[in-house]
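My questions are about this predicted structure, shown below with the sequence.
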Amino acid sequence: MTEPSLLWFRHDLRLSDHPALLAAMATAETDGGRPVLPVFVLDDDAAGAQRPGGAARWWLRGSLAALGDDLAARGAPLLLARGRAETVLPALAAAIGAGSIHAGRGYEPWARAQSQRVHEALQNAGRRLVLHTTAVLREPHGFGAASGKPYAVYTPFAKTMLAAGDPPAPHPAPARIQGVPHPVGGETLQALGLYPVPGEPDWAAGFGAMWQPGEAGAQARLARFTAQALGAYDRQRNLPGLDGSSGLSPHLRWGEVSPRQVWHAARDAKTDATGTETFLKEILWREFAYHLLWHRPEMPEAPLRAEFAAFPWQKDPKLLAAWQGGRTGYPVVDAGMRQLWQTGWMHNRVRMIAASLLVKHLLQPWQDGAAWFWDTLVDADLASNSASWQWVAGCGTDAAPYFRVFNPILQGEKFDPEGRYVRRWVPELAKLPNAFLHQPWDAPRDVLAASGVTLGRDYPRPVMDHAEGRARALAGFAALRA
């Protein structure tokens, strides 16, 4: 009998375009492929503070359920386990007589350390860990500037990636996978405890109306986006009141679709080239974030520009709580924070506006904002979350200058001119005319009364005046340069 192999699913919860799966099945014999034991290990101890937050764990449960069904239908049920991967995986490999474990490479600092521990434990037992590229287009450790140093600026990184040509075409999912009997009983999905605690308020109650975790959901969303929104992506991606973004971020974060599947689907779509090119640059921003995380593993906690370690933040729990709860008094920001809480996702343009308000007007540390996003986003991705917050805060290697302070009023008026977004997520302002929707404090009393709004009761006044907040931000920046 052909020696079985073990397939360790990490953040690549799909069956199509999965190099680790294909390698695990590979055999020179013509018996339908090598027997494979698919396994997912919930190793919260290894991830520590970087383990998935609440919203991401909700998604993970749905994704594992879908993956389990897909694997079972092909003849290789998914084994779920909990514990230290360097203990669980060697034991499973020994139990089924597998000489190799195939897995996707992890890029987070904790995942790299975890891979090393698994490698050493298997090596000591005469077995091997084989890592494959499943989550990115190109490996960050093998892709650098002409100088030999890692890229620190997005534009030359993207130009080099584009000049390298399109990635290889993705592979289809195997029709059949030869499974091996489970050597031990695994955990049930329920026992992993990934959903909100029974008996407590179900903060994820609204997620299911918007999302379908799993590979089928990813492929359906990708097909819908390329057919309906890709052509206008360059014109509509910044308008939160329209369905102009891809919505693929959580599917990419959990690897339910590969970046090269997304890339080729966009390339193959018969639509406006400008929209396609703009979208592909967003995929390259994701790649750049992984590139930064690999070469600067301190990025989730420490500013990449060392001088920002001395920035004069003014931590204020009340200001942070007002921002988290969508009660800042700036409608477009509050709309975004409420969308986040109710759906586990926020429009990308609004993410930038909301993040700017927190770190610049309110002078709250960017790490506090990143932590909130980490816990409430279904697409919380360590590389993208960290790189994006550092970009907004001005402390990344390729960041918006700290003295560039978004005006939340003008941003709202520019990107939500008809107020569709604000009226949906801040319904207490729904009857205000467009002229005052993004600055309700300027509305005359009779307009407020006709709209059913009493400021300070129905909707808060701004927690920080824009001009005052901008001045605070610039003063902080000036102090840093002194």
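Ah, there it is.

contacts and neighbour counts: CA atoms only from here.
Noted.

Which single helix of this protein contains the most residues?
helix 273-295 (DSSP state H).

List the buried residues of that helix.
Counting neighbours by 16 or more other Cα atoms under 10 Å, one finds that the buried residues in helix 273-295 are 273, 275-281, 283-295.

helices or strands up against that helix?
With contacts defined as 3 or more Cα pairs under 8 Å, 6 or more residues apart in numbering; DSSP states H and E, helix 273-295 has these neighbours: helix 154-163, helix 233-236, helix 259-268, helix 382-393.

Below is an additional structure, to be compared with the one above:
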Amino acid sequence: AEESPSLGVCGASGVWQKESVRKLAASIRARYNTSLVIRNAKEEVVCEGGDNTGGSLSEILDVCRLTGAQTVYFNRLYEPSAVTRDAAVTRGLQRCGITVHSFAGHLLYEPQTVSNQLDTAGRWVGHWGTLMPFVKACERIGPVPRPRLAPVTIPTFRGPSSQNGMSIAIDLNTMSESTEPRSPVAWEAKIMRFWPMIGEEGAQEVLRRFIEAGLLRYESMRSKADRKDCVSNLSPHLRFGELSPRALYWAVKDRNLPREKTKTFGRRLFWRDLAYYHLSVFPNMAEDPIRGHYADHAWRNDPDDLRRWQQGKTGYPMVDAAMRELYATGWMTQSVRMVAASFLTEYLNLDWTHGEKWFHKTLIDADPAINAMMWQNAGRSGIDQWNFVLSPENASQDRSG
């Protein structure tokens, strides 16, 4: 469970998460002839000193008790609430004599690893917190490890029956809030129709298609709003762990294309890591300006204009098409997201946090760090603030005819 209301899974991403878990359960059953055990943690209770007294800890301890497990393995997350939770749960498990192992599977380079390297090097080379100095800092750490293959077999649980709480019998609808932002009618089915490749197998197929064809078009055509075959469509698979960032990194590297053909896409995973580095330094960046003096900016308060922007009724065709696409499919390409964001902050002069919250609710790949970093920059309060304005009229024109 992700406890923070500003960072947790909800809306369109909740639709993806539920289906992804269903696919994972089916895959584990088919591959290993065992069940996926899912527990919904009750609200976390973290006492003074950081000790966890309930929630995730009690659920994991109960599963360990039922199975006789003496070791717990997990991949580390980096949202502030998740870091606090995982540290407290780890301490609680260890006090109960359970061995805990954690792994880095969500990013190429973890924030704390980059921070340690920077402490050793003494300083950033370049502007603090911007992409290329961050990339160089990562490169000094060492090469990205290659992903490991899935195990051929795993230990199979042969303990108490499902009557004792060990089945997958859980209402996946309780995993996250996934109702439509404006009305609950058929939104989930509408989203699902647009995304038939949810799950690990689907992620591998989408990756294969992109590496074979889309990657060659990405460098020169990624900004074309009407060309969906020029972008990877892999972000939701990365968001929900269906595709390892290491697997994507090495799939691109192993194509052995000239650097000028993969330069921009090759940096995308580093942008992703950089967003989480920012989140580790500025844990409230989904809500509070990183550059504190921007808190005094005189944003307009106009709920009607905000609603028109959300519904794609601004009168600017590019912006309206983008926002309607977002609402219908949970998706926009990166360049179109930037146009829509710039319109909200620069043309409407509405607070960037309104856009951050709406995108977090409606994006299928809503990522707490990446979304917040983009909106901070759109609102001019981010580390890499946008010192430009994207015209909704120019962006809608095709220079190649």
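Looks like it arrived, so ask away. What you see is a predicted model; the values in this text were computed from it and never measured.

thinking again about what came up before, with L42 of the first structure as the reference, name the closest of the helices and strands packed on helix 273-295 of the first structure.
Go through those one by one with Cα to Cα and the one that ends up closest to L42 of the first structure is helix 382-393, at 17.1 Å.

Superpose on the second structure and give me the mean offset of that closest one.
Plainly put, helix 382-393 of the first structure ends up 0.8 Å away from its match in the second structure on average once the two are laid over each other (mean Cα distance after the TM-score superposition for the first structure).

quick one: that helix aligns where in the second structure?
Per TM-score structural alignment, the counterpart of helix 382-393 of the first structure in the second structure is residues 368-379.

who touches that stretch?
Outside stretch 368-379 of the second structure, the residues within contact range by Cα atoms under 8 Å, 6 or more residues apart in numbering are 6-8, 79, 272, 275-276, 278-279, 285-286, 289-290, 338, 341-342, 345, 351-353, 355-356, 359-360, 382-386.

burial measure for the corresponding residue of the second structure for H251 of the first structure, as a count.
Under the alignment (TM-score structural alignment), H251 of the first structure pairs with H237 in the second structure. Using other Cα atoms under 10 Å, H237 of the second structure has 26 neighbouring residues.

so where does S167 of the second structure fall, helix or strand?
Following DSSP states H and E, one finds S167 of the second structure outside all helices and strands.

so it sits right up against V37, yeah?
Yes. Counting by Cα atoms under 8 Å, a contact exists between S167 of the second structure and V37, whose distance comes to 5.9 Å.

Confirm the match of H251 of the first structure sits in a helix?
Yes. The assignment for H237 of the second structure, made by DSSP: H, G, I helix; E, B strand; the rest coil, places it in a helix.

Just give the nearest non-adjacent residue to it, would you?
Spatial nearest neighbour of H237 of the second structure, chain neighbours left out: L243 (5.4 Å); criterion: Cα to Cα, 6 or more residues apart in numbering.

Enumerate every residue touching the one you found.
Shown here is L243 of the second structure, whose contacts under the criterion Cα under 8 Å, 6+ apart are 200, 203-204, 237.

Trace V136 of the first structure over to the second structure, please.
Under the alignment (TM-score structural alignment), V136 of the first structure pairs with L107 of the second structure.

which SSE is its match in?
Counting by DSSP H and E, L107 of the second structure is held by no secondary-structure element, helix or strand.

Settle this for me: it is touching A275, isn't it.
No. Counting by Cα under 8 Å, A275 is not a contact partner of L107 of the second structure; they are 10.5 Å apart.
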